[in-house]
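Q: Sequence and predicted structure below; questions after.
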Amino acid sequence: MATSLICAGTVSRVSSVLNRDSKQFGKKHLFDGHEETCWNSDQGAIQWVLLEFPQMVKISEVRLQFQGGFASTDCRLEGCGKNEDVFTTLATFYPEDKNSLQISFYFFHFPIHGDPLAHKLKIVFENSTDFFGRIIVYKLDVLGEKL
């Protein structure tokens, strides 16, 4: 059974934070469980979230909740091993521009290419529905198995 892979030992990084205001819009808000907090990227063409897990994981599902109007409708899931820096594309997916929680299985089902094992996982937001390229994410979770 798939469970959340994000734990206290998971290290996260993001491409940018709006006005560098990490206290109000930082990466910690992706996982805090509060409905009113979010990660808000600064403007730019491509934004991303990088997760480094304490061990290898097998990824089965991604859950995202965007702010409508600040979503990405063209995304890529990339992975690599612990001591690697070259990411391989595991999947591409196409979320909708809406506020509700989107789950890979129900809303943007995507095929995972090859072996979905990774120590590092990068979610790349190729575009934004916002004119300036900002992305706002209220919730992010990755489900699967710890190996």
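A: Everything's here; your move.

Q: C-alpha only now, for contacts and for neighbours.
A: Fine.

Q: For the longest strand anywhere in the chain, list every residue counted as buried.
A: In the chain, assigned by DSSP state E, the strand with the most residues is strand 47-66. The neighbour-count check on strand 47-66 (16 or more other C-alpha atoms under 10 Å) flags 47-54, 56-66 as buried.

Q: put this beside the first:
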Amino acid sequence: MTFTFQGGFVGTRCSIQFREPSDDRNWQSWVHIYPEDVNRQQIFDLPEAPPADNGVETIKLVFEESSDFFGRITVYDMKIEGLAI
């Protein structure tokens, strides 16, 4: 997963959550990432797959903290790359 933020407006703590196809209500925590307060591209290697029995239907990013005093976050670019097995 890659991010490019505007410096000064970075989500400095991000929870990546997932939901299984059979469960449309409950989000499960997968991993936390901690972006730096910079405006260059940042790459985060995620674990191979979330611990899901039936695969993953949806991924959600929750920015829990921001480098900005008012909590603002500006994402210029985000990519999720990988293989589907």
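A: Received the coordinates, thanks. The structure displayed is predicted, hence computed values, not measured ones.

Q: Tell me how they score on TM after superposing.
A: The TM-score (TM-score structural alignment, normalised by the length of structure 2) is 0.82; 82 aligned residues with a C-alpha RMSD of 2.1 Å.

Q: Now do stretch 97-105 of structure 1: distance from first to last residue.
A: Stretch 97-105 of structure 1 has its terminal residues 17 Å apart, counting by C-alpha to C-alpha, to the nearest Å.

Q: Show which residues not belonging to it make contact with it.
A: Stretch 97-105 of structure 1 is touched from outside by 61-73, 95, 108-110, 129, 139, with contacts defined as C-alpha atoms under 8 Å, 6 or more residues apart in numbering.

Q: again, 7 Å this time
A: Here stretch 97-105 of structure 1 makes contact (C-alpha atoms under 7 Å, 6 or more residues apart in numbering) with 61-69, 71, 73, 110.

Q: Could you dump those residues into a markdown table and include distance to residue 13 of structure 1?
A: Output for the contacts of stretch 97-105 of structure 1, formatted as a markdown table (distance: C-alpha to C-alpha, whole Å):
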| residue | distance to residue 13 of structure 1 |
| --- | --- |
| 61 | 20 |
| 62 | 17 |
| 63 | 17 |
| 64 | 16 |
| 65 | 18 |
| 66 | 18 |
| 67 | 20 |
| 68 | 23 |
| 69 | 23 |
| 71 | 19 |
| 73 | 21 |
| 110 | 24 |
